[in-house]
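3D, please:
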Amino acid sequence: MPTPASERPNCLACLHFYITHEASRPYGCRALGFKSLQYPSMVVFASSGIHCQVFSAKNRRTQTEHK
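As a prediction, the model looks like this:
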């Protein structure tokens, strides 16, 4: 049974996510090798019924690391 939307991977926080700057396919996933009109995690769920299995969280720097 699918989990709630709040538990699905957030593409914006994924290491593999990128913006393509193509109007017809603005979002991409480097790990899965595709571009789409929707966020890649939504495409994966719509086509397979399971949440993205290649999600990898970005290494976020904290405010103190910026100084």
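
make it CA atoms for all contacts and neighbour counts henceforth
Will do.

which stretches of this structure form helices?
Remark: helices assigned in the chain by DSSP state H are 40-48, 63-66.

Could you also give me the structure for this second sequence? I'd like to compare it with the first:
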Amino acid sequence: MRNKSNNEQPVAKPINCIKCVYYYVTWDPAMPKGCKAFGFKTRELPSVVVKKSSGHACLKFEAKH
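Just a heads-up that it's a prediction; the model follows:
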């Protein structure tokens, strides 16, 4: 087991958009995944796009029941 130094941050698990109420599948073959909360379509999971764009994990994630 490796010891962490004081300045290492824990690695957060990526958000699984498929389990989110705002995720949807589009009819657009070029952009098959969408996010209703942010209003965009993409090829990647929307949470990946949000992370790349803002540098923060998606704050709109809401688990499906």
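
Once they're superposed, what TM-score comes out?
TM-score of the superposed chains, computed with TM-score structural alignment, normalised by the length of the second structure, equals 0.79; 58 aligned residues with a Cα RMSD of 1.8 Å.

possible to save the helices of the first structure as CSV with mean neighbour count?
Shown next, in CSV, are the helices of the first structure (neighbours: other Cα atoms under 10 Å):
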stretch, mean neighbour count
helix 40-48, 15
helix 63-66, 6
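
Quick one, which of the ones you listed gets closest to Tyr18 of the first structure.
The closest of the helices of the first structure to Tyr18 of the first structure is helix 40-48. By Cα to Cα, the value is 9.8 Å.

is it possible to export the helices of the first structure to JSON lines including distance to Ala5 of the first structure?
Listed next are those as JSON lines, based on distance: least, Cα to Cα, whole Å:
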{"stretch": "helix 40-48", "distance to Ala5 of the first structure": "10"}
{"stretch": "helix 63-66", "distance to Ala5 of the first structure": "29"}
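
Which one of those helices lies nearest to His21 of the first structure?
Across those, closest to His21 of the first structure is helix 40-48 (Cα to Cα), at 14.9 Å.

Superposed on the second structure, what's the mean shift for that closest one?
On superposition with the second structure, the mean distance recorded for helix 40-48 of the first structure (mean Cα distance after the TM-score superposition for the first structure) is 0.4 Å.
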